[in-house]
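Asks: below is the sequence, then the predicted model.
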Amino acid sequence: MPHDVNETAGTVLSKQDLREVTAFAAACAEGVLAVFEADQPDDARPRDAIDAAWAFARGGERGKSLRDTAWAALKAANSTETAAAREAARAAMAAAGAAYLHPLAKATQVKHILGAAAHAARAAELVAGDDRTVGAGHIGRAARRATPAVIDVLERFPAAPTGGGRVGELIRALDADLRH
């Protein structure tokens, strides 16, 4: 039996489940890291968050430094004036935060699984002048990137929640793509 991280309301997540989700999130966020770095070339916080996510996904520990890089990427997002760079940094924050998916059978937990992909898609849309077809393309690529293990974890949770503006719409679109 796999090592269970926690169990609540019938949802069980192993450390390997968390690693799979985090690897998916890191790959999605990495695709738009250059958007942030072009805007803020001297700010490594989003890159550090993605690197920490990859380190966990590849067998590292889920400790304070991983959580700290997620918070630092969020602070980086809040320190830029450019919407696309802000979304790229939020994608990095969500990648590091994916390791902290909770085993609660709540729709809001879907954001931990799909948030990095949605923020990355939104960053790409904004770079392209708010072109929604660009975001849809990113969501399609994220759906193809999702491994069976990521889909298995996703299906343990209710469908993505309503709200959340355009990023919420992108989360719901990806959620629907992966569940069909």
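Replies: Here it is on my side, so go on.

Asks: C-alpha from now on. contacts and neighbour counts both.
Replies: Will do.

Asks: in stretch 118-135, what's buried?
Replies: By 16 or more other C-alpha atoms under 10 Å, the buried positions in stretch 118-135 come out as 118-127, 132, 134-135.

Asks: for these, work out which two are farthest apart.
Replies: 118 and 127 (14.3 Å; C-alpha to C-alpha).

Asks: okay, one more to line up with it:
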Amino acid sequence: MTAAGADLTIELSTAELREVTAYAVACAEPVLAIFERVRPGDDRPRAAVDAARAFAEGAARTKLIRDTAWAANRAAQETRDAGQAAASDAARAAVGAASAAYLHPLAKATQVLHILGPAAYAARAFEIDAGDDPRVGADYIAKAHDLAGPVVVSVLSRYPNAPGGRGRMGELLRMLDVSARGKPPPATRTAVPPPP
């Protein structure tokens, strides 16, 4: 720490940043179908995921990633305002995938959103799309846990635990955070009561 209250800087290589971004893309991409079903022809979230993928595969980190992330964010806001919650969270997963390329090497809990946010938003989108079934979200978090390779877990372990708040998406985020860090797993799908 350089001064009282300053944030600690952590080590983060470009290779690790690419690995985290690849993970975010893998978590966000499956949920794009929900957005595209609701908004056919609107490719803003897919463009954000594609730009993130290009970076993960070795392309330069360019303004295109930020531009597509902002466009996907507008798509998320538009679908939210139209009452299309699952599509909105699907678009937010895409925003998160692009944002993963800009994970900052500052030991702040909010940075965990760049690592695990795409998975949590995707889980929430799938959950809402399935009639707000919490088992669906928990199942997707389990899949996202399995996708997190050793590099992603190593990077995650350098940051503080996921922040509180953010409603159900935040709960899903924290479930994945606990699980990925190797702590005792959170409540699984068997512990969630079936819907009435």
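Replies: Structure received. What you are looking at is a predicted structure, and each value in this text was computed from that prediction instead of being measured.

Asks: picking up where we left off before, between the buried residues of stretch 118-135 of structure 1, which sits nearest residue 170 of structure 1?
Replies: Residue 170 of structure 1 has its nearest neighbour among those in residue 118, at 5.2 Å by C-alpha to C-alpha.

Asks: mind listing what the closest one touches?
Replies: Contacts for residue 118 of structure 1 were tallied using C-alpha atoms under 8 Å, 6 or more residues apart in numbering; they are 91, 139, 167-168, 170-171, 174.

Asks: 10 Å - rerun?
Replies: With contact set as C-alpha atoms under 10 Å, 6 or more residues apart in numbering, residue 118 of structure 1 has these partners: 25, 28-29, 87-88, 90-91, 94, 111, 124, 135-136, 138-139, 142, 166-174.

Asks: against residue 94 of structure 2, how distant is the counterpart of it in structure 2?
Replies: Under the alignment defined by TM-score structural alignment, residue 118 of structure 1 corresponds to residue 120 in structure 2. According to C-alpha to C-alpha, to the nearest Å, residue 120 of structure 2 stands 11 Å off from residue 94 of structure 2.

Asks: please enumerate the shared neighbours of the two.
Replies: Taking C-alpha under 10 Å, 6+ apart as the criterion, residue 120 of structure 2 and residue 94 both touch 27-28.

Asks: report the secondary structure state of the most centrally placed residue in structure 1.
Replies: Centroid-nearest residue in structure 1, with C-alpha atoms, centre = their mean: residue 116, separated by 2.3 Å. When classified by DSSP: H, G, I helix; E, B strand; the rest coil, residue 116 of structure 1 comes out as helix.

Asks: what sits against it?
Replies: Counting by C-alpha under 10 Å, 6+ apart, residue 116 of structure 1 makes contact with 22, 24-30, 87-98, 122, 142, 167, 171.

Asks: average offset of the host helix or strand of residue 119 of structure 1 relative to structure 2?
Replies: Here residue 119 of structure 1, judged by DSSP states H and E, is contained in helix 110-127. Compared with structure 2 after the fit, helix 110-127 of structure 1 shows a mean deviation of 0.3 Å (mean C-alpha distance after the TM-score superposition for structure 1).
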